[in-house]
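[1] pasted the sequence and its predicted model underneath.
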Amino acid sequence: MPDAEQGQDRRRGRNETEDERADRMWQELIQEVRVAQMGVQILFGFLLTVVFTPKYAGLSDTDQTIYIVTVVLGACATGALIGPVSLHRLVSGRRIKPQAVQWASRLTLLGLLLLLATTSASLLLILRVATDDDFVPYLVAGVVGWYLLCWFGLPMWARHRHTTR
């Protein structure tokens, strides 16, 4: 590669070592996880209280099943989104941060998918209890579509559009 092109690549790139890149990516990932953790923990905390309300006993079998599935999904989402913190703590100082960042990133993506499922199931349950209208599944499907667009569609479009040139 000619010197002019190498210099141009350095100006556009970060010119960081693998360890520096892993440190930066770890910090970015932890910031992202904080946002998702807060959402899942608030939702999960709310879900845990529902079973202790008088209205729970009056739910139909279907609604109770939706509730149980939703709580399990929330527990799994919480585990996946807290997982990167535990991963970091247990491998810290072992000189495997680049690999830890990859695993933490995978756990975070899994946590986001589980959060999507938890939020969708929660919305389904709440709307089923709040109304008997037949439009509830369509409304939930619309919200799920919106989440998919915001959380995955737009980021994947931007990734494709701006990194495949």
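    In hand now; what should we look at?
[2] contacts and neighbour counts: CA atoms only from here.
    Noted.
[3] number of nearby residues for A77?
    By other C-alpha atoms under 10 Å, the residues close to A77 number 28.
[4] which is the next helix or strand following the helix or strand where it lies?
    Element membership of A77, judged by DSSP states H and E, is helix 61-91. Where DSSP H and E defines the elements, the next helix or strand beyond helix 61-91 is helix 97-130.
[5] that next one versus helix 61-91: what angle between them?
    Computed by axes from the mean of the first three to the mean of the last three C-alpha atoms, to 10 degrees, the angle separating helix 97-130 from helix 61-91 equals 160 degrees.
[6] alongside the first one, take a look at this:
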Amino acid sequence: MAWTRPDRETYVRNESEAQRLDRNYAELLQEVRVAQAGVQIFFAFLLTIPFQNRFAQLSQEQKNWYLTTLLCAGAAVVLFVAPVAAHRILFRRRLKDELVLFTGRLAAAGLCFLALSFLGALGLAVDVVNGRLPAVLAVAVGAAVILTVWWLWPTHGVRRRHTVPVTPVPEPDGTDGTSPRDLG
């Protein structure tokens, strides 16, 4: 199912490349803020699990499963904080184009580690309660849901029925403000 907006033909942003980069980076930071809060709470919760009485009763395999999940959540936290650190380091160096591209990749990697940590926690919880086979099934279903909602729907469900021409605004230096990179 493709979603469309009735006014798509008339929707054009009249912005320079610098304005586009600023907007793209601001949107990226807003996305990271949303994900970062959740993953930090999730990571903090995972950190408390070994201090629970029942943790000692887990098998070594379950403890390894837990550690892998914890490390994935920790990696997600680091990757979601990284765009802020990168911005601080690259501030006023006229590298916004590279910053947007690089931090977008960091955020995507953070989402991958968040998905892995979620699936790890789901699998471990189901394994402790109902055994290995239900845990594997729960992880498979969880992975299918994540792939569908986080990747398939955004990439295939929101397809444009036709392309919208982009009309760039001239930069002060006389260039057209476009680059070989995505104008989104």
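    Perfect, I can see it now. Quick caveat, the model's predicted, so the values are computed rather than measured.
[7] what packs against the helix holding A77 of structure 1?
    On a contact count with 3 or more C-alpha pairs under 8 Å, 6 or more residues apart in numbering; DSSP states H and E, helix 61-91 of structure 1 meets helix 18-50, helix 97-130.
[8] mean shift of that helix relative to structure 2?
    On superposition with structure 2, the mean distance recorded for helix 61-91 of structure 1 (mean C-alpha distance after the TM-score superposition for structure 1) is 0.7 Å.
[9] for L106 of structure 2, give me its contacts.
    L79, F80, A82, P83 (C-alpha atoms under 8 Å, 6 or more residues apart in numbering).
[10] residue closest to the middle of structure 1?
    Most central in structure 1 under C-alpha atoms, centre = their mean is L112, positioned 1.7 Å from the mean C-alpha point.
[11] isn't that one up against V35?
    No. L112 of structure 1 is beyond contact range of V35, at 10.7 Å (criterion: C-alpha atoms under 8 Å).
[12] okay if I get the helices and strands packed on helix 61-91 of structure 1 as CSV plus distance to V136 of structure 1?
    What follows is the helices and strands packed on helix 61-91 of structure 1, written out as CSV (distance: least, C-alpha to C-alpha, whole Å):
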stretch, distance to V136 of structure 1
helix 18-50, 20
helix 97-130, 6
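[13] kindly compare burial across the ones you listed and name the winner.
    helix 97-130 (a mean of 20; mean count of other C-alpha atoms under 10 Å).
[14] mean shift between that one and structure 2?
    Mean deviation for helix 97-130 of structure 1: 0.6 Å (mean C-alpha distance after the TM-score superposition for structure 1).
[15] in structure 2, which residues correspond to the following helix or strand past that helix?
    Sequence-wise, the next helix or strand downstream of helix 97-130 of structure 1 (DSSP H and E) is helix 136-148. Aligned using TM-score structural alignment, helix 136-148 of structure 1 spans residues 135-147 in structure 2.
[16] quick one: the matching stretch to structure 1 mean distance?
    Mean for stretch 135-147 of structure 2 is 1.1 Å (mean C-alpha distance after the TM-score superposition for structure 1).
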